[in-house]
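> A predicted structure for the sequence below; I have some questions about it.
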Amino acid sequence: MNDKGGPRNPVVWLLRVSLALLGASVALNVAVGFLQPVVPWLAGGFVIGLLIWCVAAYIRWRRSRW
């Protein structure tokens, strides 16, 4: 069901798919490069948040026993 009326050229389709994959891989590489300095801070924040949540859950558990 092509709106243009004729059959699609497989070479053009293959070129578009390969360019889309190339663009996606370049974008992923750039994103990883930008996130690399920030990831330790994000992981540290996650660990601190998890620790605070565990302490709060333990305190609530200790208070609810009575």
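Looks like it arrived, so ask away.

> Every contact and neighbour count from this point should use C-alpha atoms.
Noted.

> After the helix or strand hosting residue 17, which helix or strand is next?
Residue 17 belongs to helix 10-35 when assigned by DSSP states H and E. The element immediately downstream of helix 10-35 (helix or strand, assigned by DSSP H and E) is helix 39-64.

> Please compare the first structure with the one that follows:
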Amino acid sequence: MHDAPSIPARPIALVDVPDAYPISESALRKWMRTGRVTAWRFGGKKLYLDRDELDAMFVVASR
């Protein structure tokens, strides 16, 4: 996890990812711990991921 000043171009909150991608929040947290995905925190407690990074991992049904 990075406390970075730059926001991803297409951020998505961690809690919203399971609604948009075929993965659970607990699996995402494991991926964050192992460095498979990058997460950001922007001043608050909420974690964000980059949709572009997730899109590269999953085939999005709307495409």
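Structure's in. What do you need? Computed from a prediction, not measured in an experiment: that's the story for all the values here.

> TM-score of the superposition?
Remark: TM-score between the superposed chains equals 0.20 [TM-score structural alignment, normalised by the length of the second structure]; 19 aligned residues with a CA RMSD of 3.5 Å.

> tell me the angle of the helix holding residue 17 of the first structure relative to helix 39-64?
Interaxial angle, helix 10-35 of the first structure versus helix 39-64 (axes from the mean of the first three to the mean of the last three CA atoms, to 10 degrees): 70 degrees.

> Check which helices and strands helix 10-35 of the first structure sits against.
Using 3 or more CA pairs under 8 Å, 6 or more residues apart in numbering; DSSP states H and E as the contact definition, helix 10-35 of the first structure packs against no other helix or strand.

> starting at the chain centroid, how far to that helix?
Mean C-alpha position of helix 10-35 of the first structure versus that of the full chain (CA atoms, centre = their mean, to the nearest Å) differs by 16 Å.

> neighbours around residue 19 of the second structure, how many?
The tally of other residues near residue 19 of the second structure (other CA atoms under 10 Å) stands at 10.
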